[in-house]
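# Sequence unavailable; structure follows:
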């Protein structure tokens, strides 16, 4: 095994629990602490990526372009990354982000929709940016199908493709199998992005590393959607004990987590009942509130609704299924 490159996504995935209310001052404090601790890549955008600030996804308190520029100006060695989800962000926002100091773009699609990302990869390369592919909800498809999708991104110009455990639904075996399949099939780097809904974010990250992952993600104090991500400071400590530290200052990361990010956090993400349900069912965390409302309306445990949605492999954009499932359960058409 070799030491992986670490990307800290506190200022992007962490935007979800922060309700997208990061200020420029907060972003600079976090970015500076990460930079001084040796983190090589820092991701900064709305939780749903470029142009995510909207009624549908939640408005940002501060323009993401302002946040990107604020992070860039304090970083001496770290590079700034942004997330782009085709259909939310456009090439226009990507160019603006690059002008504000972004050097890496992580282009995210559902794990079955890599074909919609081609123009985004091509444009990123024209801008001189490093381009990373994100195959979201990767637990929903077999390693073989993920390889097919990853090859589409590789052909479009991706420098790396990530297996993304968006719902925190994977176990170490799942992470290992998917990363191993991509490593054997691709001629580019492979990454892994973990969520902690089932409490195994670090374990899954290590399984991915054992399978050959070149890049891993984390968030300070686990600040991220659902039950959070693999805590960057914990990931660094574990890697150091494995003699695979990629140049991170563990003590500075601990201090950043304790004294910089923790005072900003509205709550500590953890595998609560709701978060566990999301991971167990394998659905997006955005389904939770809708399922709770439907459950209250029809007298159905929302966990049963979410589990059925997971069985049906519902993805973002299929929220209308929630009422259908609740009605079927209320009528006795489905077992409870």
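Cool, the structure landed. These figures come from a predicted structure and were not determined experimentally.
# From here on, just use CA atoms for contacts and neighbour counts.
OK.
# For burial, what's the neighbour tally of residue 303?
Residues contacting residue 303 under the criterion other C-alpha atoms under 10 Å number 20.
# any idea what it is structurally, helix, strand or coil?
Classification of residue 303 by DSSP: H, G, I helix; E, B strand; the rest coil places it in helix.
# Kindly provide the distance from the residue nearest to it when sequence neighbours are not counted to residue 163.
Nearest non-adjacent residue to residue 303, counting by C-alpha to C-alpha, 6 or more residues apart in numbering: residue 277, 6.2 Å away. Counting by C-alpha to C-alpha, to the nearest Å, the gap from residue 277 to residue 163 is 21 Å.
# Neighbour count: these two, which is higher?
Counted by other C-alpha under 10 Å, residue 277 and residue 163 do not tie: residue 163 has more neighbours, with 28 against 23.
# residues in contact with the more buried one?
Applying C-alpha atoms under 8 Å, 6 or more residues apart in numbering, we find residue 163 in contact with 134, 135, 136, 138, 175, 178, 179, 190, 191, 192, 193.
# mind checking the SS state of the residue nearest to residue 303?
Residue 277 - assigned by three-state DSSP - is helix.
# Would you check that residue 288 makes contact with residue 305?
No: in this structure residue 288 lies outside contact range of residue 305 using C-alpha atoms under 8 Å: 9.5 Å.
# thinking the residue nearest to residue 303 is in contact with residue 302, fair?
No: if you go by C-alpha under 8 Å, residue 277 and residue 302 don't touch, sitting 9.2 Å apart.
# and here's the other structure:
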């Protein structure tokens, strides 16, 4: 373990966009990236919360185009790489990936639901053929067994993915859950494995540590946890914890602490907290990005948002199915009226 390098990727300007209804501006992105560069953050991820190409009425309209955000970031980054999150279906190769190439994107993180890796093949192949780094990302990974995750991850590896990342998109994991999955993936893959934590149950840092102890060599962390729902692993906590454990990140401690303070002051409406609703979201295994719309819709129908989350979890709803929140709230309201 001593001196082992852990690659840190910072999705504050992508996952954090969920927390501000996708309203980050080019000026905010530029200012953050300048400070991330000073802190020696290896990778900064930029874009709509659901990835490039996802700005829409259903998922939330962004304040700025993908191109404007990426160009603002690219102009501020020299040594730090620029990354994007891609979900096939929301993004297309012609409309979104080719312009992202022109904007100078270095790292393409191609994501699917944890059992649908097949949809990523064309996108991973495109990024690799363009000479760019391509990651395979399995979202909502708690919804699949370690063995199924490995099968899906092996597909991504065969498509050309250079790193495989599993996301705890609902903040549902405890450390042992992470350890079991990472161990299986590290043993069964020939490429590095990474982990993306959410903090609904207060385990984001512990889960990240469990991931590296099980063999992961890449972690995501966001300034002040800036992300959907209860937020992500806090970047400025994750880095010193890793350093104390003997891992290396190459990140400047004082500068990353300054970066987090800047983010709280200049780009966040509120610092993510573990609210009562966030806990239920994590327990029910529902995508963290549903927190704001589910809360709003539950209030509109005068139903308990906790009931909404548990029903969404029972139905196995995932990102992109935001319309089901309305259906669930309406059903709960109707049941209450008939009771």
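That came through fine. Source: prediction; values computed, not measured.
# Can you give me the TM-score here?
Once the chains are laid over each other, their TM-score by TM-score structural alignment, normalised by the length of structure 1 reads 0.93; 333 aligned residues with a C-alpha RMSD of 2.1 Å.
# host element of residue 78 of structure 2?
Under DSSP states H and E, no helix or strand contains residue 78 of structure 2.
# residues near it, how many?
By other C-alpha under 10 Å, 13 other residues sit near residue 78 of structure 2.
# which residue lines up with it in structure 1?
By TM-score structural alignment, residue 78 of structure 2 lines up with residue 76 in structure 1.
# what's the answer for residue 21 of structure 2, then?
That one, residue 21 of structure 2, aligns with residue 19 by TM-score structural alignment.
# do residue 134 of structure 2 as well
Checking TM-score structural alignment: residue 134 of structure 2 goes with residue 131.
# for the contacts of residue 163 of structure 1, which one is nearest residue 284 of structure 1?
residue 136 (10.2 Å; C-alpha to C-alpha).
# For the closest one, list the residues it contacts.
Contacts of residue 136 of structure 1 by C-alpha under 8 Å, 6+ apart are 108, 109, 110, 111, 163, 164, 165, 166.
# what's the spacing between the closest residue to residue 326 of structure 2 other than its chain neighbours and residue 322 of structure 2?
Leaving aside its sequence neighbours, residue 326 of structure 2 sits nearest to residue 297 (C-alpha to C-alpha, 6+ apart; 6.5 Å). Distance of residue 297 of structure 2 to residue 322 of structure 2, given as C-alpha to C-alpha: 11 Å.
# okay, those two: which has more neighbours?
Using other C-alpha under 10 Å, the more surrounded residue of residue 297 of structure 2 and residue 322 is residue 297, with 19 against 16.
# how near is residue 76 of structure 1 to residue 32 of structure 1?
9 Å.
# what do you get for residue 48 of structure 1?
Distance from residue 48 of structure 1 to residue 32 of structure 1, by C-alpha to C-alpha: 23 Å.
# Between these two, point out the one with more neighbours.
Higher neighbour count among residue 48 of structure 1 and residue 32: residue 48, with 22 against 19, using other C-alpha under 10 Å.
# Translate that one into the numbering of structure 2.
That one, residue 48 of structure 1, aligns with residue 50 by TM-score structural alignment.
# hang on, its match packs against residue 87?
Yes: Residue 50 of structure 2 lies in contact with residue 87 (C-alpha under 8 Å); the separation is 7.4 Å.
# Look at the match of residue 134 of structure 2 and give its secondary structure.
State at residue 131 of structure 1, reduced to three classes by three-state DSSP: strand.
# residues of the helix ranked longest in structure 2 that come out buried?
Across structure 2, the longest stretch assigned as helix under DSSP state H is helix 323-338. Judged by neighbour count using 16 or more other C-alpha atoms under 10 Å, the buried positions of helix 323-338 of structure 2 are 325, 326, 328, 329, 330, 332, 333.
# I'd say the third one and residue 307 touch.
No: between residue 328 of structure 2 and residue 307 there is no contact, the gap being 9.1 Å when judged by C-alpha under 8 Å.
# contacting residues around stretch 199-208 of structure 1?
Against stretch 199-208 of structure 1 from outside (C-alpha under 8 Å, 6+ apart): 168, 170-173, 175-176, 179-180, 192-195, 216, 229-231, 235, 271.
# what range in structure 2 does it sit on?
Going by TM-score structural alignment: stretch 199-208 of structure 1 matches residues 202-211.
# Stretch 152-172 of structure 1 too?
The aligned range for stretch 152-172 of structure 1 is 155-175, by TM-score structural alignment.
# Can you list the buried residues in that stretch?
Buried, per 16+ other C-alpha under 10 Å, within stretch 155-175 of structure 2: 155-157, 159-173, 175.
# Then stretch 122-132 of structure 1?
123, 124, 125, 129, 130, 131, 132.
# Please enumerate the helices of the stretch 151-300 of structure 2.
Remark: helices assigned in the stretch 151-300 of structure 2 by DSSP state H, counting those that start in this stretch are 175-188, 204-213, 235-244, 253-266, 276-284, 291-301.
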